[in-house]
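Engineer: no FASTA, just this:
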């Protein structure tokens, strides 16, 4: 038995082809030589996700060459597994009739995702080559806004009349197995008007006797999804209720499709990555992004940051005389601003995450403000004492130690307040708190830190 399982274990732990530099070099070389037979041999046998990974990691010209030479022979699921950036680049190299046929073989949610990345001119040719059902499904999906449930919705689902028994459903699914979705977790029980009234998990169906009425084993009420719902809200609903799938209904409450957890996993990943990048003031940096595109995305926030830095420098210039008289102020003032900035970033990260998860609402905002402020003040006391001791020993100056201790305490308190109030204020004004909060929080902690330390030192030491 061990000899049979060892190869399987080795296969599971093997290095992904996209991380093998020799394999990637071979693919790039074969594409450069326009050697279609060698490309077929190299890529044959790769799982579709591994194949998509390889096409993501090779240079753009190599990916385009692969599409031109052997694109028709690659699995159609590859189009759904590629990132939208690489898919957008590769699709023009594939014949419209091939892409149209491929859309018909994909689940409707994947077909809609692929169609959304096709150039408008080419899309007309692609849909003309697709069958009528595929064309109608794609056109309906594209009628909804991006990042909504309508784009995620899979139009294939399994429904059963409320009067059915377990045996009726099983027999019907076996008879029409070619029409079943590739993956489904529930059978939706509908009334005569196609309105879902409950759902039966596939596991419950299999465990039940054939004569059992569906009404006896279905769960209700259902969480219903509207196609206009934002995908982030859908993902939060899935997380809250631990759902594997959810029915999508139209304005009249009729069942039109379903959203499944595999799509929700992608949404959660995308939204988390987006919020993380926005917190740093940058946009998504794909492998295919050019330097110019990256510069355009990041430069505006650096410009805002420059403006806040200039204001902070102006504040420092107001205390030029004090700094000339006591050089230690120039040595120590970055510590006050830096520690305040870090304390503010900690509170900001908690606030942005809570807002994104909808844990932070107007009803409990006061509790968050008090908690983060008191946390920052408590940390401020600790580090004020530590830094005061360091300064007293370093500079042999008790008054300077006293001044920096008070400045640290004041800056930490303001940092905690800013970290929670800035994103709340931005959200109230309709702005995305993840995009610009860090710039304003840093501005507050810099200004307060310099003002508090230089001002207190001037009053205590030089007045």
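Structural biologist: Alright, I've got the coordinates. Model, not experiment: these values are computed from the prediction. Residues are numbered from 1 along each chain as shown.
Engineer: From now on I want contacts and neighbour counts done on CA atoms only, so please keep to that.
Structural biologist: OK.
Engineer: Please identify the buried residues of the host helix or strand of residue 436?
Structural biologist: Using DSSP states H and E, residue 436 maps to helix 433-461. For helix 433-461, a neighbour-count test (16 or more other Cα atoms under 10 Å) marks 433-458 as buried.
Engineer: Now do the strands in the protein.
Structural biologist: Ranges of strands in the chain, per DSSP state E, are 159-161, 186-190, 196-201, 245-249, 255-260.
Engineer: list the helices and strands the helix holding residue 436 packs on?
Structural biologist: Applying 3 or more Cα pairs under 8 Å, 6 or more residues apart in numbering; DSSP states H and E, we find helix 433-461 packed against helix 261-279, helix 291-317, helix 328-356, helix 398-428.
Engineer: can you state the direction angle for the second one and helix 433-461?
Structural biologist: What it means is helix 291-317. 20 degrees (axes from the mean of the first three to the mean of the last three Cα atoms, to 10 degrees).
Engineer: Helix 291-317 versus helix 328-356: what angle between them?
Structural biologist: Computed by the same axes, to 10 degrees, the angle separating helix 291-317 from helix 328-356 equals 130 degrees.
Engineer: let's bring in a second model and compare:
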């Protein structure tokens, strides 16, 4: 976990991956179903053995699992059973298991451990995984864990914690392989073999200048296929994607996706190499950010089934209250046309159709727009083109739905005038929904607000209000009813 700036950082033994399932497949066939999930009967059997005091038997069954599956086991049992399971596992509750574990489950388990135990686990992890364990702890607990760590490990963690949450500085690993640009390939190979304190996992070597600024990268395959007397500077690739240490993790993920990166150097404000980020970390970020945006659209908070009930309640109820306030706008509009509704009851039956279809149309556009903003597909250069595109789509959709709804209404109620009113209201509301679905998130983005958080509330208010206003207003204006 420590940063070794004097350069070469590979492994001290032959590379092994204790997370590889290759040798475990046969022993896990009875534990996992066809979708690679733990079977319910396996979970029940393990808990039964633990509760009966047959800890060795329980450990023997759990010991055949991959660390990620052991983490899943903790997530599948109840809060009350997790302390028992942890005591049964003992030293099998390894850093790899904790690194794979859901953050809410991990936080509760960490609370059961002494600071010295947490410090020992964190010291065995990569810096980014250790930070993920420590960063959510209470300040006093965090300091107790840091004090129990070795000075070098503590310094690396404290340095990572100094960066903003969800930034490249929190995400990066400090163990890396860096060599000066003047060395030859043979020197690099010799040091990789002889240095026993180098990191165990890497895909490329970073080449740095005397100021420790990255000037190029060199894949291991290039080094192995190059004669020993060739200078590393003649083999390296000078073009590289550098990640600023304070860059948001979502932007980092977009760079990895755009440039098909396996790893990338992280640099400080002076351009010095301070760490690296690898694609295995980015996979988690992409999954996390994608799920986060979808959940924010619905106001569902983290949306994690392991999240404490109080946190979930607090995250959801504030948006329901906000929605209640915006719903009053729509109800006020309906109230203005109370007399018309009393005169023609069919209006009350048809109003939800206009508002509902408009709301769905707005949600479709909103989802596409928020995704485009998150993927950097929608910028100042093409935002007006996107608005115009959604307007044309809304008119096409509105015309189609208007034809269907208008014809059906005219036939059902034997009233062509009412059919024409609902058709016109459909066109108006779906058009407004399309414009609102793209314009509201764009506006929030320009105001430096997260468009995924509040857009759905305002889009729903707009489509409901405009749907009722257009339908009831056109009904009155057409002479179908009188106020």
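Structural biologist: The structure has been received and is ready for your questions. Not measured: the values here are computed from a predicted model.
Engineer: Dump the strands of the first structure to a markdown table, plus mean neighbour count and distance to residue 285 of the first structure.
Structural biologist: As requested, those are arranged in a markdown table below (neighbours: other Cα atoms under 10 Å; distance: least, Cα to Cα, whole Å):
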| stretch | mean neighbour count | distance to residue 285 of the first structure |
| --- | --- | --- |
| strand 159-161 | 20 | 42 |
| strand 186-190 | 23 | 38 |
| strand 196-201 | 21 | 40 |
| strand 245-249 | 22 | 31 |
| strand 255-260 | 23 | 28 |
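Engineer: Columns distance to residue 343 of the first structure on top of these, output as JSON lines?
Structural biologist: Output for the strands of the first structure, formatted as JSON lines (distance: least, Cα to Cα, whole Å):
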{"stretch": "strand 159-161", "distance to residue 343 of the first structure": "53"}
{"stretch": "strand 186-190", "distance to residue 343 of the first structure": "47"}
{"stretch": "strand 196-201", "distance to residue 343 of the first structure": "48"}
{"stretch": "strand 245-249", "distance to residue 343 of the first structure": "40"}
{"stretch": "strand 255-260", "distance to residue 343 of the first structure": "40"}
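Engineer: residues touching the alignment partner in the second structure of residue 28 of the first structure, list them.
Structural biologist: When the second structure is aligned by TM-score structural alignment, the residue opposite residue 28 of the first structure is residue 47. By Cα atoms under 8 Å, 6 or more residues apart in numbering, the contact list for residue 47 of the second structure reads 58, 81, 85.
Engineer: out of the helices and strands packed on helix 433-461 of the first structure, deepest packed?
Structural biologist: Comparing these on average neighbours per residue, with mean count of other Cα atoms under 10 Å, the densest one is helix 398-428 at a mean of 24.
Engineer: That one: average distance to aligned residues in the second structure?
Structural biologist: Following the fit onto the second structure, the mean deviation recorded for helix 398-428 of the first structure is 1.0 Å by mean Cα distance after the TM-score superposition for the first structure.
Engineer: same thing with stretch 336-354 of the first structure?
Structural biologist: Compared with the second structure after the fit, stretch 336-354 of the first structure shows a mean deviation of 0.8 Å (mean Cα distance after the TM-score superposition for the first structure).
Engineer: What range does that stretch cover in the second structure?
Structural biologist: By TM-score structural alignment, stretch 336-354 of the first structure lines up with residues 354-372 in the second structure.
Engineer: Give me the number of neighbouring residues for the closest residue to residue 259 of the first structure other than its chain neighbours.
Structural biologist: Excluding its sequence neighbours, the residue lying closest to residue 259 of the first structure (Cα to Cα, 6 or more residues apart in numbering) is residue 153, at 5.0 Å. Around residue 153 of the first structure there are 26 other residues, counting by other Cα atoms under 10 Å.
Engineer: next one: residue 105 of the first structure
Structural biologist: Neighbouring residues of residue 105 of the first structure were enumerated by other Cα under 10 Å; the total is 15.
Engineer: For it, give its distance to residue 112 of the first structure.
Structural biologist: 12 Å (Cα to Cα, to the nearest Å).
Engineer: now do residue 203 of the first structure
Structural biologist: Distance, residue 203 of the first structure to residue 112 of the first structure, using Cα to Cα: 29 Å.
Engineer: Could you check which of those two is surrounded by more residues?
Structural biologist: Neighbours per residue, other Cα under 10 Å: of residue 203 of the first structure and residue 112, the larger number sits with residue 112, 26 against 10.
Engineer: how about the nearest residue to the alignment partner in the second structure of that one, chain neighbours excluded?
Structural biologist: Aligned by TM-score structural alignment, residue 112 of the first structure pairs with residue 131 of the second structure. Leaving aside its sequence neighbours, residue 131 of the second structure sits nearest to residue 157 (Cα to Cα, 6+ apart; 6.3 Å).
Engineer: To which residue of the first structure is that neighbour aligned?
Structural biologist: Checking TM-score structural alignment: residue 157 of the second structure goes with residue 138.
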